[in-house]
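Undergrad: Return atomic coordinates for the entry below.
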Amino acid sequence: MFRYLPWAREGLFVFLRLVLAVGLMEGVRSGYFAGLLPFYAPEYLGLGPATFTLAFTFHQLSENLSKTFGGLLAERVGFGKTVSLAAFAGFLTLLLTPMAHAAWLLWVLAVLWGLSMSTLYPGLTTLASRIAVPGREARALSFTLTLVMPWVGIGLVGVGQVAQKEPEAALTLLMVAQGVVLLLALSLFPFRIPIPKAVREPYPYKRLLFFLPAAFGQTFAPALVSLFILRLAKEELALEPIALGGLLLLGGALALGLLPLTGRQVDRKGYRFALVGGLFLLGVVMVWLAFTPSFMELILLVLLAGVGYSLFLPGWNGFLAKNLPQENRAAIWGGLMTVEGLGIALGPAVGGLLWEAFGLRAPLLTGSAVFFLLSLFYAVLFWRMRWN
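TA: Model (predicted):
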């Protein structure tokens, strides 16, 4: 079985425990902010929607804006220590939530929790790239993310189902889950990310600038329509929420199913075609959506989006794994994740302005233009410059 995995057998058990710990923390976080607080905060804390949604905003900002420093800590201080700190901060937040009757206290707890979690993804992706089997780096990174992200939905749906009937029971459930995470993290306390041997040639750090367009654009383009996708589906595409959910599930399942195949191709033949082609397909999907496709066309577009994402994800990860410097890799990865977070933060605001000024199609057309420009930019970049 081990020969089919993209990670080396040595250290795999520790790595999978870390993946489980990060996944559970993601589930607790989504369950807390999106599943619990909408029901718990108004009834038990006397805090309105503006207060607890701002808590989530402050949490996200504190995490995303500190990922460069968080990545540095994960690599220099020890990943086991920073994971344990994040688990403890989450448990402390849950423990003190019943006392957070003042908005400022809830916000402080959210910020501290966010700061502690800034080490998780830079550390985990760096570790995944370091223990990847040579030639399987793209799959190692892509599969790592796909193992973690489902926990977001599990936490949201699971806690939300309990919280709408028994908010206090939902908080207890979250505390139990976070307690398990804390015990798991403490068992990994001494772990450190392995440091590779020093490379002979100095890295041209100016090259890091070429990673920024895709880091920002990949999140900014879809975020342009993220907050009003339900209204867009209803008014422009005549889709009810359940139909939209079914289409999104179809596209996501296809992308996940194709990932082993596309990841293998990237590892064997290179990331260039996958990265450029994936961005181009995502651009096609967004521009086509702007012109009111039929239901059958929507199914085709969802399939194209699944193929596009299954190409882009390993293509992007392969590009990073092959070309980021080994020295301070976690800090650099954290910086790129901060740029991705800015795309998520700015996209909805820009999309709203475009919608208000030019109509619902404008954000889709703008998003497609972003994807097309990124595809062209990296096609030219790979042609003009030498990359690993």
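Undergrad: Every contact and neighbour count from this point should use C-alpha atoms.
TA: Noted.
Undergrad: any idea how far Gly283 is from the closest residue in space to Tyr378 that isn't next to it in sequence?
TA: Residue nearest to Tyr378 in three dimensions, not counting chain neighbours: Val276, with 6.4 Å by Cα to Cα, 6 or more residues apart in numbering. Val276 sits at a distance of 11 Å from Gly283 (criterion: Cα to Cα, to the nearest Å).
Undergrad: same check, this time on Glu168
TA: Applying Cα to Cα, the value for Glu168 to Gly283 is 45 Å.
Undergrad: What number of neighbouring residues does the residue nearest to Tyr378 come out with?
TA: 25 (other Cα atoms under 10 Å).
Undergrad: Of Glu168 and Gly283, which one has the most company?
TA: When Glu168 and Gly283 are compared on other Cα under 10 Å, the one with more neighbours turns out to be Gly283, at 27 against 16.
Undergrad: element containing the more buried one?
TA: Secondary structure from DSSP states H and E places Gly283 in helix 272-289.
Undergrad: next one: Val159
TA: In this structure, Val159 sits in helix 150-163 according to DSSP H and E.
Undergrad: Quick check: buried residues in that helix?
TA: Neighbour-count burial for helix 150-163 flags Trp151, Val152, Ile154, Gly155, Leu156, Val157, Gly158, Val159, Gly160, Gln161, Val162, Ala163 (criterion: 16 or more other Cα atoms under 10 Å).
Undergrad: One more, please, to line up against the first structure:
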Amino acid sequence: MSGKVAQRMHINLASPFILEMWAIIFLVEFVKGSLLVALLPVYMENILGISVTVVGFAFAMQYLGDNLFRSPSGWVMERIGYRWTMTGALLLILVAVGLIIYAKDAVWLSVACLILGIGTSPLWPCTMTGITELAGSTESGSSGAAMGAVEMASLAGTGIGPIVVNFLMDHGGQSYHSMFLVLMGCAAAVAAVALLLPSRIGTHAPHAIVRGGGEGPAAVRGRGNPLESLKRTFHQVRTTLKVSRLLFPALFLQAFAIGLMTPVVTLFARSELHVTPNQFSLLLIAGGGITVLALIPAGKLVDRIGTTVFLNIGFLLAAGSLAFFSQVRWLPLAFVAVALVGISYALILPAWNAFLAKQVPKGERGTVWGLFLTLQGSGMVAGPVISGKLWDSVGHSTPFLASAFVMVLLFGLHLLIVHRTKRKL
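TA: Predicted coordinates for the structure are as follows:
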């Protein structure tokens, strides 16, 4: 091993793979945020006259496609590489947006949402696997800063997309058809960026990235009977995935805590805080903006200090700030509470992903990341369902108190996982 490679302590955030994935994540989340937040709910209900129930079903199809195909897409990526897995999937986003333009009924719009979900499904398995590969070939083995960078791209795309679309429609006089064409252009651009991705990332050097058609071990492994290859994969995952069983409920709860808040935060702001739309936008900026700005610095500190301190502080701070927010009825205090929630998530997100990266075995990283992300995604489905029932049946503050309680559970689970891991070493 060369001296230059040996001296590399952390992942280079300016490396081609990180920059390419940053651009892909931003554009994909820009398109998804624009469609799911700003365009489709109003377009389907007001323009096409589709009921809110059907709109919800169509959105559920998007989630279903995304979540169910994460593990298979990770498995496919292990066989054919990053470039063609991502390019093929991202072209489906282009197909989905094109279908939305011409769809006039609930069935075809639901099909389009399902295709959109399938198209986005490899995004996070490929990203997490690539970062884990790069981290494994550095001296520190840390991935916090890189995880923070990609989370920042995700949050920025999700937030900027609806803002840009609403601005163009409100002030630029653009039609829905025009905006869908703009998003088709974004989808084409993101597929083009995916063509720049490497086929594979070397396992022994931080920049040993195969950009040609060279065949690594995974390529050889992918030959032959696909069913036999799949059986070998499941056997390898079972034999190499040596993690605490407590990690699996923790994966579910981490997303479940977010899912509890997602559907009711707007309702809470309007019914309990009585904010105007502009004030609500400022609240979102206070929370989301702080999270985005703090992600990379927090990630770099995670690489230096480790994940344990950040997760312990982050979970407890999130629990306290969410409980505080649930009781606030004065707007200035609401800004303080939201800012604290933003800080807590800036601590949690890069540390949590770096913590998971340490649990992923070297064999079948894509498949294991797909499994982890599927478990997390199931929490995002259950959260809104439980949240709505708590809101209607118990009280408006209850979903936030429940989310705070889940954060306390995560704090305890994390302590137990770390303790058991140290005891085994």
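Undergrad: Map Ile313 of the second structure across to the first structure for me.
TA: For Ile313 of the second structure, the equivalent position in the first structure is taken to be Gly277, counting by TM-score structural alignment.
Undergrad: Is it correct that its match is in contact with Ser375?
TA: Yes. Counting by Cα atoms under 8 Å, Gly277 of the first structure sits close enough to Ser375 to count as a contact (7.1 Å).
Undergrad: which parts of stretch 38-57 of the second structure are buried?
TA: For stretch 38-57 of the second structure, by 16+ other Cα under 10 Å, it's Ala38, Leu39, Leu40, Pro41, Val42, Met44, Ile50, Val54, Val55.
Undergrad: Give the equivalent position in the first structure for the third one.
TA: Matched across to the first structure, Leu40 of the second structure falls on Leu37, judged by TM-score structural alignment.
Undergrad: In contact with the closest residue to its match other than its chain neighbours, which residues?
TA: What sits nearest to Leu37 of the first structure in space, not counting adjacent residues and going by Cα to Cα, 6+ apart, is Phe52, at 6.7 Å. The contact partners of Phe52 of the first structure, by Cα atoms under 8 Å, 6 or more residues apart in numbering, come to Phe33, Leu37, Pro38, Ala41, Ala103, Leu106.
Undergrad: related to what we said a few turns ago, I'd like to know which elements the very next helix or strand once past the helix holding Val159 of the first structure is packed against.
TA: Read in the C-terminal direction, the helix or strand following helix 150-163 of the first structure is helix 167-186, with elements assigned using DSSP H and E. Based on contacts counted as 3 or more Cα pairs under 8 Å, 6 or more residues apart in numbering; DSSP states H and E, the elements that helix 167-186 of the first structure packs against are helix 12-30, helix 37-40, helix 79-96, helix 150-163.
Undergrad: Alignment lookup: Leu415 of the second structure to the first structure.
TA: With TM-score structural alignment as the criterion, Leu415 of the second structure matches Ala379.
Undergrad: Quick check: the stretch of helix or strand its match belongs to compared with the second structure, mean distance?
TA: Using DSSP H and E, the element containing Ala379 of the first structure is helix 361-384. Superposing on the second structure places helix 361-384 of the first structure at an average distance of 1.8 Å from its equivalents, by mean Cα distance after the TM-score superposition for the first structure.
Undergrad: Taking helix 272-289 as reference, get the angle to that helix.
TA: Helix 361-384 of the first structure and helix 272-289 meet at an angle of 160 degrees, taking axes from the mean of the first three to the mean of the last three Cα atoms, to 10 degrees as the criterion.
Undergrad: Alignment lookup: Gly148 of the second structure to the first structure.
TA: In the first structure, the position corresponding to Gly148 of the second structure is occupied by Ser142, as judged by TM-score structural alignment.
Undergrad: Just confirm its match contacts Phe312, I think it does.
TA: No. Under the contact definition of Cα under 8 Å, Ser142 of the first structure does not touch Phe312, with a separation of 10.1 Å.
Undergrad: more crowded one of the two?
TA: For Ser142 of the first structure versus Phe312, neighbours defined as other Cα under 10 Å are more numerous around Phe312 (29 against 24).
Undergrad: Going along the chain, name the helices of the stretch 101-250 of the first structure.
TA: Along the stretch 101-250 of the first structure, the stretches classed as helices by DSSP state H, counting those that start in this stretch are 103-117, 120-130, 137-148, 150-163, 167-186, 212-223, 229-236, 241-269.
Undergrad: against the second structure, where does the second one fall?
TA: Under TM-score structural alignment, the counterpart of helix 120-130 of the first structure in the second structure spans residues 123-133.
Undergrad: how close does that stretch sit to the first structure?
TA: With the first structure overlaid, stretch 123-133 of the second structure shows a mean distance of 1.2 Å (mean Cα distance after the TM-score superposition for the first structure).
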